[in-house]
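K.L.:
with the input below, show me the fold.
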Amino acid sequence: MDQDLDALNKKAVATAREYTTELAWPTMALVLLVWISLIGDFYLFATGQLSLPTATLIYAVVTYMSYTPLHEAVHGNIHGAHHRQQWLNDLCGYLVAPLMMVPFSTHKVEHFTHHRFTNQPDKDPDYVVNGMSGGFLAFLACGFRFLWVQNTFLFRDYWPTAPRRVKAAYIAEVLFAIGWRAALIALIEREHTWVLLVFGYLAGGYFVAYWFAYRPHVPYQESTRYRNTNSLIMPGWIKPLEWFWLGQNLHSVHHLFPRVPFYRYHALHRRIEPIMRAHGTPMIGAFNRRNVDAARRPE
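P.N.:
Down below sits the predicted model:
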């Protein structure tokens, strides 16, 4: 049986490799869309053409969407096998990091630790979100701890040995992320600009914490490959949310094959789903968390 699973895994690896070489133009387009949306949102709010609630909602959406290209850049998925274009990968990472307030220069330290020790309470830095369903106060506390860890994890062991250029980049990113927000508060001549910036960011950040970090790993009981992350199957009637989610409901694909771009998750999942099921990957409803049989999967 182990030999059969090993053979299936090799087949999945070979299939996934087909998706890891391309230059990720859709991700670069997403970076452009995020910035155009952000600038448009702030301009329309500043000129009184958008209400505070609408502008805040748009900013929350942009904040959430900014994390996917940051996440892709951390894994080197934007330049793929085109190593001479790594500067495009890094440029995209640095462009969106100030929106998510997670420094690109050091995020790899925290995120790769999460991949190495997924769901292990004493080692996985993202484990801090495991209690988000414990009530409103727990939701707030866990979400805040998650956002805090993204910025401070490197201080545990990495900071003393980090090169000066990395330290300088980290400090510059933090100052820039705070600075442009302070400048907007000073420049936009409308009341409650700070509400837009604070609550829009928090709404987007908490969406990342809950749907990107927490839900794909519930119930946090497995740390083995193929079983440490769920495939969250969306009902057919709510496809628009799946598109907005940017494929992260199939976060299992990412943990199995981190070099596959996010917009290829669904294609790869369709091809290797029988292999994933053979290895015991949880395939559950996104909202009811019930097991979903292959025959009942919505197209």
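
K.L.:
from here on, contacts and neighbour counts on C-alpha atoms
P.N.:
OK.

K.L.:
who touches the helix or strand where Gly179 lies?
P.N.:
Gly179 belongs to helix 164-187 when assigned by DSSP states H and E. Helix 164-187 has contacts (C-alpha atoms under 8 Å, 6 or more residues apart in numbering) with Ala97, Pro98, Leu99, Met101, Pro103, Phe104, Ser105, Thr106, Trp159, Thr193, Trp194, Leu197.

K.L.:
taking those residues, tell me the two that lie furthest apart.
P.N.:
Largest separation among the contacts of helix 164-187 by C-alpha to C-alpha: Trp159 and Thr193, giving 34.5 Å.

K.L.:
strands along the stretch 101-250 of the chain, start to end?
P.N.:
231-233 (DSSP state E, counting those that start in this stretch).

K.L.:
mind listing the helices for the chain?
P.N.:
Ranges of helices in the chain, per DSSP state H, are 2-17, 25-46, 52-74, 86-100, 104-116, 136-152, 164-187, 193-207, 239-244, 251-256, 265-278.

K.L.:
could you also give me the structure for this next sequence, so I can compare it with the first?
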Amino acid sequence: MESVTTSAPDTATDQVIERDEARAGSAPENKELIRAEQAVAGKYIGGVAWTPVIWGLGNLAVWLSLWPLVFLDILPLWAAFPIATVNVAASYLPAHEAMHDIIARRGSRLHWLNELVGHLSMIPLILPYRVARLTHLEHHRHTNKPGLDPDYEMHGSGPVNALWRHFRNRQPGSTIGLRGYPEVLKRLGRPEVVLDGIAYQLVFYGILCALAWNGFGIEAVLLWWLPRHIGSSYVLFFLSWAPHHTNFGTGRYGNTRAWKSRLGNIGSMGMQFHIVHHLYPNIPITRTPAAYREMKPLLEARGCDLGTL
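P.N.:
This next block holds a predicted model:
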């Protein structure tokens, strides 16, 4: 589904490599590892990634279709509820690809499509694209740093504790987790983006109230409100907790890991190869398994945490 071309890593990746070369000093083996990584990564970066376009817009279309199907008694609500939950959970990753300009690079003629997918894909999740993009890129800049990493509060002693922390963090009055994003945006000098979140919330709860007023309260709960809570927990669990909970380092090779998920790569939202994403964020998620397999000996030489994958 994707047009793959061989290209050198982008400017941001080059800057990371140059920085690491400086840190490596005169150690030729370190520089050799960096250049070998760059050669592998270059095979998987570039081209137009069509998979997230089809995924993001198709997933949204399926979710939107559930509403008339349920209202017209074509699809029972009990069957639509799990589909809606999957739709909400699946809505994040296409936008995530857009956050890194993976669908189409900035300055290219299709960059508008990158932004379109970013904005539309996460409508079921009620997470504004600009908010998600700015905070996610901040996570990459400051992974595992307290007070700087927006996802730091997802760290927990175990899976149950992590889910409980997420549940607690999204309660009214919380100033951490997703509810801490406004402070992150203010720190970044982008306080106006907070208005995106306010607008999304007003529209979301306005629609829910209107549906309930017109006798569709149960439908509103099971097609959107509850799937959103379940989906957001699923997304944060696999993107924020699972790849980082054993890795509290802040260095490029120690702030995340590769790991074997019981749910497989699809069930874990492609996060088994999260270490590749942090090293080279411009590699599309559909290409990270192949990139990981080729890069694995280099990561082992670095002493990275690769689990049993």
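
K.L.:
columns mean neighbour count on top of the helices of the first structure, output as CSV?
P.N.:
What follows is the helices of the first structure, written out as CSV (neighbours: other C-alpha atoms under 10 Å):
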stretch, mean neighbour count
helix 2-17, 14
helix 25-46, 17
helix 52-74, 23
helix 86-100, 21
helix 104-116, 18
helix 136-152, 17
helix 164-187, 14
helix 193-207, 20
helix 239-244, 12
helix 251-256, 23
helix 265-278, 16
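
K.L.:
need those in CSV with distance to Asp122 of the first structure, can you?
P.N.:
Below are the helices of the first structure laid out as CSV (distance: least, C-alpha to C-alpha, whole Å):
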stretch, distance to Asp122 of the first structure
helix 2-17, 28
helix 25-46, 33
helix 52-74, 23
helix 86-100, 26
helix 104-116, 11
helix 136-152, 14
helix 164-187, 25
helix 193-207, 23
helix 239-244, 32
helix 251-256, 19
helix 265-278, 27
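
K.L.:
how near is the corresponding residue of the first structure for Tyr92 of the second structure to Val166 of the first structure?
P.N.:
Using TM-score structural alignment, the partner of Tyr92 of the second structure in the first structure is Tyr67. Distance of Tyr67 of the first structure to Val166 of the first structure, computed by C-alpha to C-alpha, to the nearest Å: 20 Å.

K.L.:
looking at it, Thr118 of the first structure is touching Asp124, isn't it?
P.N.:
Yes: taking contacts as C-alpha atoms under 8 Å, Thr118 of the first structure lies within contact range of Asp124: 5.6 Å.

K.L.:
who has more neighbours, those two?
P.N.:
Thr118 (24 against 19; other C-alpha atoms under 10 Å).

K.L.:
to which residue of the second structure is the more buried one aligned?
P.N.:
In the second structure, Thr118 of the first structure lands on Thr143 (TM-score structural alignment).

K.L.:
from what I can see that match touches His155, true?
P.N.:
No: counting by C-alpha under 8 Å, Thr143 of the second structure stays clear of His155, with 11.5 Å between them.

K.L.:
go ahead and flag the most central residue of the second structure.
P.N.:
His96 (4.5 Å; C-alpha atoms, centre = their mean).

K.L.:
what about that residue, distance to His166 of the second structure?
P.N.:
Counting by C-alpha to C-alpha, the separation of His96 of the second structure from His166 of the second structure is 20 Å.

K.L.:
check Leu223 of the second structure too.
P.N.:
From Leu223 of the second structure across to His166 of the second structure, the span is 21 Å (C-alpha to C-alpha).

K.L.:
please apply the same query to Asp101 of the second structure.
P.N.:
Distance from Asp101 of the second structure to His166 of the second structure, by C-alpha to C-alpha: 28 Å.

K.L.:
same check, this time on Phe81 of the second structure
P.N.:
For Phe81 of the second structure relative to His166 of the second structure (C-alpha to C-alpha), the value is 22 Å.

K.L.:
what's the answer for Val160 of the second structure, then?
P.N.:
Counting by C-alpha to C-alpha, the gap from Val160 of the second structure to His166 of the second structure is 10 Å.

K.L.:
with Leu33 of the second structure instead?
P.N.:
Distance of Leu33 of the second structure to His166 of the second structure, given as C-alpha to C-alpha: 38 Å.

K.L.:
cool, Arg187 of the second structure as well?
P.N.:
Noted for Arg187 of the second structure: a distance of 22 Å to His166 of the second structure, by C-alpha to C-alpha.

K.L.:
got it, and Leu226 of the second structure?
P.N.:
From Leu226 of the second structure across to His166 of the second structure, the span is 15 Å (C-alpha to C-alpha).

K.L.:
please apply the same query to Leu185 of the second structure.
P.N.:
Going from Leu185 of the second structure to His166 of the second structure by C-alpha to C-alpha gives 20 Å.
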